[in-house]
Each structure stands twice: as structure tokens, then as C-alpha cells.
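**Q** here is my input; please provide its structure:
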Amino acid sequence: MRLMIAGGGGFRVPLVYRALCTGPFAGLVSELVLFDVDAQRLQAIQAVLRDMPTGTGSGPAVVACSDLGQALTGTDVVFAAIRPGGTAGRIADERVALELGLLGQETTGAGGISYALRSIPRMLELARAMRRYCPDAWLINFTNPAGMVTEALVPVLGSRVIGICDSAGGLAQRAARAAGFPLEEGNLDGVGYYGLNHLGWLYRLAPGGEDLLPGLLADPAALESMEEGRLFGQHTLEKLGCLPNEYLYYYYRTSQATQAIRGQRQTRGASIHQQQHSLYPDLVRAADAYALWDAARRSREEGYLAEARTHGEQRDESDLAGGGYERVALAVMRALSVGSVGSVGGTTQLILNVPNAPVLPAESLHPAEVAVPGLPPDAVVEVPSQVTPDGAVAVAQERPPGPFLTLMQHVKEVERLTIRAVRDHDREAAVQAFAVHPLVGSEPLGRQLLAGYEEAFPGLTGLWGSVPGRD
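**A** Here you go, the predicted model:
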């Protein structure tokens, strides 16, 4: 199998290669094509892969390429993890919002909309190129905001695009371990989760038939053993009656998160930019590029969601070990190619970003028309899904309670306005996307945000054509 990574000079690419060399995914890929528009980044990542210890395993042949057509021709699966504007763009995503007193985070709120306005056009270009050069290939999308980008690509690629994120699946695994009933790989039978990317809730945990979630929520020690328990606290979790995705911290603790970010010496984006600005040239020259990269990777993992750990708390060692996105992506790829990975009906079960319909019924529910009742059939949602060689299909979930569903509907409206802004070259739709976001909630602020991002990213104005007062 030939796998192409769009964004092949990305920092996390070595995690994919490592997984392809040893363990359950070894031998799955014969050729790995790294495509990137930045030659230095490609050279640096090639140096890391060259120096990576792989034990007794042998990895796929690695080819670096800067020609998109050449990279796609003959490809079976594409992983996409691109960041238009680079890490410097992430700084602006955070800064413009913070300067207006709003949350500055790259995927949640104003920063996520700005990121999407840059990433959706580039991802549409990739999808159209796939239609030309490898029409039967699958696109597994990591590019953020993952759910919104995936929904924008469905009209081009149909069922052959699947969005992934490791956050929701990681939550389910951590909760199951804390409850004393670890989940089998590729088996989410009895797990209930509904939401959008970075906006979801684990509401049932019954891998053995009995729902373990109420007991977990009532156990302070068990909750303290997992990241989400420490983030939200037992009182909040018992009141919610479920476990929220860690990114809901930005909704439930908005003021606290914003103040913590503003109080940091530098934003998360600035820290990563500073690290990578010096790291990539050093990787090219290093005697052991892998060791240098791995130290930087661990440091980066330690800083994840630092604004939520204001009392010196440390991340779990399992979270620092690395390995999240690549395991999900490779599990999807393996199921698409051979099936029979998990233990339920010869399919793999993963929490993925897929259209709300078609849908598979869950054992505990009556047949359903959509996976998440209350959201449109063509909306991309993040839910347990079954993956076979025919693709990924959502599994029906319970109807979310009113407050959860209202928030999901609200954020889905923002996503659709953002997609419309790109698709129809509609600047006013972009203004409204910022304005109606629940973390903004103001049309004047929406206009200020878009103007600020247009100043930070002059290329954005090219989306709109001629804008009155801006010629």
C-alpha cells in the first residue's frame, strides 16, 4: 500500500513512521510519500526517520516529494495534516482574539474560525487533486478544525473522506481504565459519545453490559486518576452526568482559561513556534536527529492544555509517551484495506468525524435516521463509527440533553457559516461566523475579529474578491 502524507514535514510525522515500523501496523505500508511545500522541513523529518531506532522492525520506503501530482499518483491513502500559515499563523490565531479580550485558542472559538478560513481552501485543492490523480484513494483528515474541514470536503470526496482526532477516543480509553474495565482495541461496544470535533460528551460506558459511568462519576479517587476528572472536578461532572471532552474546558471555564492564557509568558502557539523555528535547522545538522526531535516532542506534550493546570499538575506519563492521532489514522487505514480488525462483527470501531447519516442502529436504541438526533443528516459529527473496507458509518446515539444539543447546534451553525464563507467567497458569512460563536456573541466583535485576521493574513482578502471599503 502507498500512503501519502500531505504536510509530510510536520512535527508529528515521525510518530506515523514509528507505528509503521513496529507493532500491529508494521508491514501495512510499502511506500510512504512525504509531501510538503517546505523543503527544509522535509529534509529535517527525513533526518529524524533516518536516525529513528526501530528495533527488529523495518519500515516502509520513504520518498520526499514537493510535486502534488507526483505525490498523489498511485496513492491508496492520504493522511492530511497541514497548517497554512505555519506556526507563526497559530500565534496570530491566538493573539487577535486575546487582544479583544476573547479566548485565544487555535481550534476553539475565534482562532478556530481563522484557522478554518485558511485550511479549508487548501484542503479543497488537495481533494480536487485527489479526484484527478487518485480518485479511488481515501483521505484521512487530521487538518484542524478537523470536523469542519471534513464537512467542507464531503461534497468533493463523498464517503472517501474521514475526519479523525485522538481526543474523544482517548477520553473513552482513560475513562474505561479509571473504571477498571479497559477497552479492547477497535471495540467501542457499549460506549456512548456524541458531539462535534472538540465538543463532545462521553455519556455511557458499558463495555461489559453494565454502565460503569455513574460509579466512576461518584468516585473521587478514580476521577482524580484521569485528565478530565482533574480538569472539571467531581462536582461539575456529577452535575453534568457525563464526561466532557477536554476542549469543553474552554466553554465551561472560559474566563479562567482566558485569564490563564493571558497570564502566561507566551501563548502556546508562540512557544511551539519558538521551539520549531530553531529545531528544524538543528535536526538537519544533528548527529542524532531522532533523539533531538523526541526531546522536543516530550516538551511539547508537557505543555498541552497548560492553561487548565494552574496548580502545577503534571500530565499522565501515558499521555507524554506520544501516539494518538497516528494510531487512530492507521487503525482506520487498516480497516479500510483489510477489515476484521476489531472484535465486533468483523469491523473496527473508533470515534470519528463522519456525516450524521447514514447510520447504524445501536443495540440499545431503536433504528434511527441520524446518529445524533437534533442535527442535520449531512452535518459531520464526532461519534462512535464502524469502519470496514466500504468506509466509516456512524453508530446511532441517544438524543443529547437540551443544553448539550443547543451548544452543538450553535457551533454547527458557526461551522456552516465558515464553510459558506469559503465556498461562496462570502465575507459577510465569515463576519457572522465570528459574531454568532458562543465564545464571541457580538456582531461588532465579529467584524473586529475578521478585520484583525485579515490584517494578520492578507491572503484572506483574496477569498472575498472586491470588498466595499477595502479596495
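**Q** could you use CA atoms for every contact and neighbour count after this?
**A** OK.
**Q** which residue packs closest to the spatially most central residue of the chain, ignoring adjacent ones?
**A** Nearest residue to the geometric centre of the chain (CA atoms, centre = their mean): Cys165, 3.7 Å. Spatial nearest neighbour of Cys165, chain neighbours left out: Tyr325 (6.0 Å); criterion: CA to CA, 6 or more residues apart in numbering.
**Q** surely the one you found and Gly163 touch.
**A** No. In this structure, Tyr325 is not within contact of Gly163 by CA atoms under 8 Å, at 10.7 Å.
**Q** compare the two and say which is more crowded by neighbours.
**A** The neighbour comparison of Tyr325 against Gly163 (other CA atoms under 10 Å) goes to Gly163, with 31 against 19.
**Q** tell me how many other residues crowd Arg174.
**A** Arg174 has 21 neighbouring residues, counting by other CA under 10 Å.
**Q** how about the nearest residue to it, chain neighbours excluded?
**A** Nearest in space to Arg174, with sequence neighbours left out and distances taken as CA to CA, 6+ apart, is Met226 at 6.3 Å.
**Q** what of Ile162?
**A** Spatially, and ignoring its direct neighbours in sequence, Ile162 is nearest to Ile140 (5.1 Å; CA to CA, 6+ apart).
**Q** name the SS class of that neighbour, please.
**A** strand (DSSP: H, G, I helix; E, B strand; the rest coil).
**Q** repeat for the one 4 residues further on
**A** Three-state secondary structure (criterion: three-state DSSP) places Asn144 in coil.
**Q** second input sequence below; structure requested for side-by-side comparison:
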Amino acid sequence: MRLALLGGGGFRVPLVHADLLADPDGLVDELVLHDLDAERLAAITAVLRQQAGGATRPRLRPTTDLVTALTGADAVFVAIRTGGLAGRAADERIALRHGLLGQETVGPGGICFALRAIPVAVDIARRVAERAPGAWVVNFTNPAGMVTEAMAGVLGDRVIGVCDSPDALCRRVAGALGVDPERAAFDYVGLNHLGWLRAVVVDGRDRLPELLADDAALRSFEEGRLFHPEWLRALGALPNEYLHYYYATRETVERLRATGATRGEFLRAQQEEFYRAARRDPRAALRLWRRARAEREDTYLAEARDAVGAGPRDAADVEAGGYQRIALDLLRALATGRRDTMILDVRNRHGLAGLDRDAVVEVPCLVDAGGARPLAVAPVREHLAALMRAVRAVERDALTAATERDRAAALRAIAGHPLVDSVGAARRVLADYVATFPELADLGEQDGPD
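**A** Take a look at the predicted model:
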């Protein structure tokens, strides 16, 4: 199989490559790495060649030409970051400047990211349709739900979104319960970065109630430490870690404003240093990458943990993650027809009442050679459903703004987000984003004073 990875100079690419090296089936025999930045691509290629040791499979083929990357591909992984980490840093910092949550995919920052990423993703989808019409497309690009939906407008159900947060939550919960995650059925429902685990069924019995009743067990894993036990019991469910930004907004904004650097600014500085060092000494690229990666993992969601006093991550929290493993399991099921059940980002169809059929939802899916089909979902409690509907309305406006270059829709998306409490602040944030990013210039207009 020929796998094209768009964003091939990205920092997390070695994780995908490591799983390909460890794959006993040797599913992928050629890995094409595409990136617009030749220097970043060279640095990551050096990491991969050292990581491979003497292994010759998969063959590596770096390129800066998109047509070359896509032509003949059997599968395409899309892991791009329009605007780079400098863009993420601006998304986050501008929101904070106006007293709003500054986060990569949640709130105003996520909307601005979508406004930049969606047009590029749609163009990639059209190129895939032309150059590799039979390829399966796996999207990692954030905001994953909106980007996947936009690409599905071109590719239909041949594009599937992947996020590792739900799978990591399920595995950590299984660990806290002392059960094998492969023996459990997980009832998870939501949108990307807005979901809840509602049941953990083992041998026909839901084990989640006993976990919710045990404070010590809840504090043994990351999500249990992020949310107060009383709140978890009130919900009757375990939230995805990103729900922290909704349930502890005030504390997180205060913490972020008191911190010297946002997460985007930290990662930008860290990765710039890695790429510089790898250019200076390509022979040390793998060692440099491993050191930077360890620091990155240790500080993941640090502002959220600090805001609620959750403490540092432990080994189990880090080990449970891994979008690359999910993506390769998905690819194996699609390529071989081997059936699997996975939590993925797919079009709703009629699975979740109250959401339109084109909404990309994050739910358990049955995967085989025919694609990924959402499984039946039990009715959603009103508290959860109301938040999903509110965020879905924001997504629709953001998609309209991105595809039709509609400023009014962009303003509605920002002002209507549950984490934005002022239309005036929304107008000022949008104006700052338009002034900062040249690709958003067509969303600008002359407004009167607030």
C-alpha cells in the first residue's frame, strides 16, 4: 500500500512511522511524506531514517509536490497546520487579549483556525478526487470535526476523522476499573472535542457507576482529576478532557492570562529549536526529537491541570494516547475488510437526534472494507444534547464563513460560541484575526465604533 502523509514535516510524524515499522502485517510498503517546508521535511526525514535503523519497509519518499504525493496513493493522511504554530500562537493570544479563552480548537481560536484550514482542506479533497479517487482519506487536521465535514462535501464517506482523546479516555477508564479494554464496550457520544463516555459494559454489566462512586479510582487517571467527583456524578458520565474548557472556563482563562506563554507559544519555541538543532546536526535528529517529544507530552493540557490542581501527568496518562495507532487500525480494517469497532469522526446521517445529517459526530463506528458506519446511539441527556446543539450551530456558521467567505457568518460563529460572553468582544476578536492573517482579509469590513 502507498500511503501519502500530507504535513510530512510535522513534529508527530515519527509516531506514525514507528507504528508502521512495528506493524507485523507490513500493510504500508511506501510512505510518501509531503510538506511545503523543505527544511522541516528534511529534518523529519532524518528522524525517520534513523528510527528505521536497517529496516527497508516502508520505503520513504519525501516530496514538496502535492501532485507527486497524491498520484497513485491508496490512502492519504491529512495532518496539516495552516499558518503553522505561529498561527496557533496568534489564535490563542488574540482571544486572551480580549478576555476570552485562548485554545487551539475550542472557542474563538478554534473558529479562526477553521477559517484558515477549511479552504485548504477542501482544495486537498479536490486534488485527491482527481489524483487518487479510490483512496481512503484519514483526517487529523484540527478542528477535526469541521475539517472532516468540509472534505466530505467533496469526498463523501471516503474521508474519516480521527482523534485520540476518546480512545485514550476509554483506555484510562478501563485501567482504573482493572479490565481489558478489548473486552469492554464503550458508549461514547459527542462532537469532536465535545464528548462524554456514558457506559463501560463488561460481560453485560455497566461498570461506570461503580467508578463514579469511587473518588480514589476517579483520581487515578487524567480525566478523573480534571473534573470534580461531584460534577462527574451529577453528569452520570465522564467528559472528554476538552470539556474542561467548558466546565472550568473562568479558572482556565485566569490561569492562561497569568502564564507567560500560551501552549501555542511554548510549542512554537520548542519546535523551532528542534528543527534548528536538527538542521545543525542531522545525525542527532532522532535523539533531539525524542527529547522534545518527552517535554511536549509532559506539558500537554498543563494549563487545564494547573487550573484545577490536578497535578502532573503520569505514565498511564501518556501511554493511553496515540492517534497514529487508531489511524493504522482504521486503515487495516478498510484495506483488509477485517471488522473493527472504533470511535471515529463521521457524518451523523440519522444517528444523533437534534443534529443535522451532515454534522460530523464522534461515536463508535463499525469499520470494514465498506467504510465506517456509525452505530446506533442511545438518547442523549438534555444537558449534553443542549451543549452539542449550541456548538453545532457555531460549526455551521464557521463552515459557511470559511467556504463562502461570509463575515456575518464568522461573527455569528464567534459571538454564538458558548465560551464567548460578549458580542462586542467577538467583533473585536474577529477584527484582530482579520488584521493578523492575510488569508482572512476578505472577511474584513469597516465597522463603526463599539
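**Q** before we move on, the earlier item: from Glu265 of the second structure, how far off is the aligned residue in the second structure for the residue nearest to Cys165 of the first structure?
**A** If you follow Tyr325 of the first structure across to the second structure using TM-score structural alignment, you land on Tyr323. Going from Tyr323 of the second structure to Glu265 of the second structure by CA to CA, to the nearest Å gives 23 Å.
**Q** again with Phe437 of the second structure
**A** For Phe437 of the second structure relative to Glu265 of the second structure (CA to CA), the value is 17 Å.
**Q** the two: who's more crowded?
**A** It is Glu265, of Phe437 of the second structure and Glu265, that has more neighbours when counted by other CA under 10 Å, with 19 against 15.
**Q** what residue in the first structure is paired with the more buried one?
**A** Aligned by TM-score structural alignment, Glu265 of the second structure pairs with Ala270 of the first structure.
**Q** so what's that match up against?
**A** Counting by CA atoms under 8 Å, 6 or more residues apart in numbering, Ala270 of the first structure touches 87-88, 90-91.
**Q** show me where the stretch 351-471 of the first structure has its helices.
**A** Under the criterion DSSP state H, counting those that start in this stretch, helices of the stretch 351-471 of the first structure are mapped to 402-423, 427-436, 443-456.
**Q** equivalent range in the second structure for the longest one?
**A** Following TM-score structural alignment, the partner segment of helix 402-423 of the first structure in the second structure covers residues 382-403.
**Q** also the last one?
**A** Applying TM-score structural alignment, one finds that helix 443-456 of the first structure aligns to the residue range 423-436 of the second structure.
**Q** not counting its neighbours along the chain, what's nearest Ala184 of the second structure?
**A** Leaving out its chain neighbours, the residue that sits closest to Ala184 of the second structure by CA to CA, 6+ apart is Val202, at 4.8 Å.
**Q** so what does that neighbour match up with in the first structure?
**A** Matched to the first structure by TM-score structural alignment, Val202 of the second structure sits across from Pro207.
**Q** my guess is its match meets Leu183, correct?
**A** Yes. Proximity of Pro207 of the first structure to Leu183 meets the contact threshold set by CA under 8 Å, at 7.0 Å.
**Q** Leu232 of the second structure corresponds to which position in the first structure?
**A** Aligned by TM-score structural alignment, Leu232 of the second structure pairs with Leu237 of the first structure.
**Q** so its match makes contact with Leu243?
**A** Yes. Using CA under 8 Å, Leu237 of the first structure is in contact with Leu243, at 6.3 Å.
**Q** and the two? which has more neighbours close in?
**A** Here Leu237 of the first structure and Leu243 are compared on neighbour count by other CA under 10 Å; more neighbours surround Leu243, at 26 against 19.
**Q** please identify the buried residues of stretch 439-455 of the first structure?
**A** Within stretch 439-455 of the first structure, the residues that count as buried by 16 or more other CA atoms under 10 Å are 439-440, 443, 445-453.
**Q** distance to Arg262 of the first structure for the residues you listed - can I get that in TSV?
**A** Listed next are these as TSV, based on distance: CA to CA, whole Å:
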residue	distance to Arg262 of the first structure
Leu439	16
Val440	17
Glu443	23
Leu445	19
Gly446	20
Arg447	22
Gln448	19
Leu449	17
Leu450	21
Ala451	21
Gly452	18
Tyr453	19
